[in-house]
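Chemist: quick one: sequence plus predicted model below, questions after.
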Amino acid sequence: MIKTKKDLFINGNWIKAKEYRYLTSPYSGEVIASIPIATEQEVNLAIESAERAREIMKEMPAYERAAILERLVNMFEKRSEEAVEIIALEAAKPITTARDEVARTIQTYKFAAEEAKRIHGETIPMDAAPGGRGRAAYTVRESIGVIGAITPFNFPMNLVAHKVGPAIAAGNPIVLKPASQTPLSSYFLAELLHDAGLPPGALNVITGTGKVIGDKLVTDPRVVAITFTGSPEVGTDIRNKAGLKRVTLELGSNAAVIVDKGVDLGNIIPRCVKGAFSFQGQVCISLQRIYVHEDIYNVFVEKFVEETKQLKIGNPLDPETDVSALISKKDVERTLNWIEEARQEGAEVITGGAAEGNILLPTVLLNVSSSMKVSCQEVFAPIVIINKVQSTKEAFELVNHSRYGLQAGIYTENIHTALDAAERLHVGGVMINDIPTFRVDHMPYGGVKESGIGREGIKYAVEEMTEMKLIVFNRN
């Protein structure tokens, strides 16, 4: 096990904090590290450091920014198993799933390295307007300055990569506050980027309370943009306090899939089980709601439960483990309360519904009304509801009857139904013949309603992190 003491990473140096806390494993409860708690003074030092690096990063040519990211990729590839173990320990992510995350993290930084060389503007046909004759114009995209990044526990390396990668590609320094439960991944990244030649101050990693660090990043005028992944409540608070800062928010979800009649369930069932229970359902686009046509509902439920019961529960470091501990005891208690509330209101718990230590057993609920918390709120746990519908039209309405709108999926053999879904589902992304949990790292990713504003995916994040400037030559 990793048992180490970490310091704050500011201006390319490891800085001792006045206070530290123990980081424990969500699975075993054992202490795995000692983590610094930053004061407002230390947050200020990190912002100062980033501000000093602003001109250095802005003037750095694209090929150099790309080269730093390429060296980072090489280091990640060489130390990938170390990265995998860090994620498995601090997040209790099953090690095979952690290995997938590290592979995606490497891919994300590869995309960032490539995108650094593709940031460009366009020429404007000025003579298209009567007053534009004899003028030539073009646009460029410039870095915007210091970016504050606040990241969650569930993808402690890849969701960090979706903020740090495009920031470096665009020539922006960044101050990163990782989730309290998963700081080791970010300190590991800081070490790698330092060795890759990133200038001092271009990345600062500070850990501590959201109140101290988050409030300072959001309100300090030197920080010109905030990129945040987390809860809608915190996201709303950030937007209210941020003023004219750029804000990208990736917030909550209760993602749904529709299963139409006439589809072959052979491949769909394992895919849906994976979407519902991968990393204990602690995925932003985890499959939480399934709406199945009444013609195949009974068969779907039977096969889904059968597949769910094959999942192995246990130690995240065991390669055979499919489902391990939730991130905290508090989340176990919360989800058990939600399950019990649903049961008392008429829902049927067909499998699961109990916990073993900090592991919530994969849980399937039937006959769930849309007002129950397990349906209308984000469970962030291995819980899925399966409800019967008479038509896809009814299913569209149920999917849209949500405060969230990140991604949704539909399985259908009917092209007209697929096109209807693409048009009618009010979400940021519609997956045809796949679960809503699908994501690759260069696609635009983000939602509507309380799922957030702005888009991630390297190219799209770079657009959020750059400013368009217009240049016009008068040749008259």
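Modeler: Structure's in. What do you need?

Chemist: going by C-alpha atoms from here, please, whenever you check contacts or count neighbours.
Modeler: Fine.

Chemist: quick one: list the elements packing against the helix or strand hosting T96.
Modeler: According to DSSP states H and E, T96 maps onto helix 95-116. Identification of packing neighbours for helix 95-116 by 3 or more Cα pairs under 8 Å, 6 or more residues apart in numbering; DSSP states H and E yields helix 62-78, helix 80-91, helix 158-170, helix 458-464.

Chemist: how about it: buried residues?
Modeler: 95-99, 101-116 (16 or more other Cα atoms under 10 Å).

Chemist: circling back: E341 is nearest to which of the helices and strands packed on helix 95-116?
Modeler: helix 80-91 (27.6 Å; Cα to Cα).

Chemist: quick one: buried residues of that closest one?
Modeler: Those would be S80, A83, V84, E85, I86, I87, A88, L89, E90, A91, for helix 80-91 by 16+ other Cα under 10 Å.

Chemist: just send these back as CSV, with distance to E356 too.
Modeler: Shown next, in CSV, are the buried residues of helix 80-91 (distance: Cα to Cα, whole Å):
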residue, distance to E356
S80, 31
A83, 27
V84, 25
E85, 23
I86, 23
I87, 22
A88, 19
L89, 18
E90, 19
A91, 17
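
Chemist: try this one next to it:
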Amino acid sequence: MEPVPFFVAGRPVHGPEPLTVHHPYDGREVGRTSSAGADQVEAAVAAAASVADRAAALPAHVRTGALDHVSRRLAERAEETARLITAESGKPIRWSRVEVARAVSVFRWAAEEARRWSGEAQRLDTDPAGEGRLALVRRVPRGPVLGITPFNFPLNLVAHKVAPALAVGAPIVVKPAPATPLTALLLGELLAEVTEPDGPGTGLPAGMFSILPLPNDRAAGLVADPRLPVVSFTGSGPVGAAIRRSAPQRHVTLELGGNAAALVCADWASDADLNQAAERIATFGNYQAGQSCIAVQRVYVHEWLLDGFLPRLLAAVRALRTGDPADEATDVGPLIDEAAARRVESWVDEAVAAGATIEVGGRRDGATYPPTVLTGVPSTSRVSAEEVFGPVLVVAPVADDAAGFAAINDSAYGLQAGVFTHSLQTAFAAHRGLRVGGVIVGDVPSYRADQMPYGGVRGSGVGREGLRSAMEDYTEPRVLVLSGIEL
């Protein structure tokens, strides 16, 4: 296979160290690229810094035109992109197609938000001293952005870094996950189509984007570089915490995952209700082999409903097909590698040793771990208290809504929670009382609309994704006061 180039200041280049990408399901080679050398990293950062002022001044039609182009071209190459996502991440093809569709929407939404990105006018004559004065508050880029992305959404989470940066006129340097760089590089091809090759014109400046495959242990230099004043990281909690400590003078946004919970309330009691909850929880506890920050992990059920709910959940989990992610019928593919599957296996084994019962699943096969349901799990077990990032559901009874809310809050994390209820009062009580970034009523915590604010509290991070929210994170307000005017 010919190595795929990466991008330094919008130009395709090759690095000194080969990087081979293997399929998580069967280990075969799916593509090659290379890791960026130190001089290429320096060139990317220097280019981003040098073009920052020009990027911030780009007319809206240039930024929106580039974003619209990428959205359109992604849609044209949707099937090719989906198959690449499946090949390098092991994600079932049906979910890879969903990811591509979401990324198409992300770039379209970014273009629409960029068209509305106009600032706010405030009249200041609310006090006598402000007569004849008007303030215009606009947001301006903080400077170039460093975007560090994980393996589980190799396209859409890159899109959530790149699209808002382009929308506000901020250069961006992307470091994709070492296990899944190829999808980010395909996106780089589309960005290069709207980048000026030889100087000023009508496209994006050449230094507007770089995509640098790098081993994780070489990311520290990028994080420490003051020429990248914004660091946007999606990944594990310990790494995010280390980034925050190492960049105290920078604007850092962190999306660090969680152990998302769903609560089935007493009024969700009909056969149709219980079937729906069971099917949604089964699907979204396992849909990326559990490798999603908002995959269902903990399930709390009103105790008198448990006997009716649990058999339905087990049946829905057993119906999920595990296998080759390229197969159209596969629901659950492998984890990213065998080491990840072994870790999940060890956590389940620990819980069983502490008294838990495996109701279904629990037998690893290489990098594949089957959809697994546990009951009787101590709340302190890692499979419940930490982020398992695998296809494991922990089911427990609760006495009432208050006990369910307390169980959800008994966590170091706080990303999203799902509450199955028909009661508006319960919905608002959940929104008021749950210490999470988002409450999804009538569905699993795994629901996310890409334009809405998305992020968490406590160990789940700081800042918000979602197009406008990220645009605000990448910028800061600047006030213009006009004097001597009649309002």
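Modeler: Received it, and whenever you're ready, just let me know what you need. Just so it is clear, the structure is predicted and the values come from calculations on it, not from any experiment.

Chemist: and the helix holding T96 of the first structure with helix 158-170, angle?
Modeler: 10 degrees (axes from the mean of the first three to the mean of the last three Cα atoms, to 10 degrees).

Chemist: determine which of the helices and strands packed on helix 95-116 of the first structure approaches S49 of the first structure most closely.
Modeler: Comparison of those against S49 of the first structure by Cα to Cα identifies helix 158-170 as nearest, at 15.2 Å.

Chemist: where in the second structure does the helix holding T96 of the first structure align, residue-wise?
Modeler: The aligned range for helix 95-116 of the first structure in the second structure is 93-114, by TM-score structural alignment.

Chemist: ok, average deviation of that stretch from the first structure?
Modeler: Mean deviation of stretch 93-114 of the second structure relative to the first structure after superposition (mean Cα distance after the TM-score superposition for the first structure): 0.5 Å.

Chemist: among the helices and strands packed on helix 95-116 of the first structure, which is the most enclosed?
Modeler: Most buried of these by mean neighbour count (mean count of other Cα atoms under 10 Å) is helix 158-170; its value is a mean of 27.

Chemist: that one against the second structure, how far on average?
Modeler: Relative to the second structure, helix 158-170 of the first structure is 0.5 Å off (mean Cα distance after the TM-score superposition for the first structure).

Chemist: show residues contacting that helix.
Modeler: 57, 62, 65-66, 69, 101-102, 104-105, 108-109, 112-113, 115-116, 119, 142-143, 147, 149, 151-152, 173-174, 178, 186, 202, 227, 456-459, 461-462, 465-466 (Cα atoms under 8 Å, 6 or more residues apart in numbering).

Chemist: which part of the second structure matches that helix?
Modeler: Using TM-score structural alignment, helix 158-170 of the first structure pairs with 156-168 in the second structure.

Chemist: quick one: the strand or helix carrying A49 of the second structure aligns where in the first structure?
Modeler: According to DSSP H and E, A49 of the second structure maps onto helix 38-50. Counting by TM-score structural alignment, helix 38-50 of the second structure falls onto residues 40-52 of the first structure.

Chemist: the stretch 251-400 of the second structure: helices as residue ranges?
Modeler: Counting by DSSP state H, counting those that start in this stretch, the stretch 251-400 of the second structure has helices at residues 271-286, 306-318, 338-353, 382-385.

Chemist: can you list those in TSV and add distance to G221 of the second structure?
Modeler: Formatted as TSV, those follow (distance: least, Cα to Cα, whole Å):
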stretch	distance to G221 of the second structure
helix 271-286	36
helix 306-318	44
helix 338-353	27
helix 382-385	32
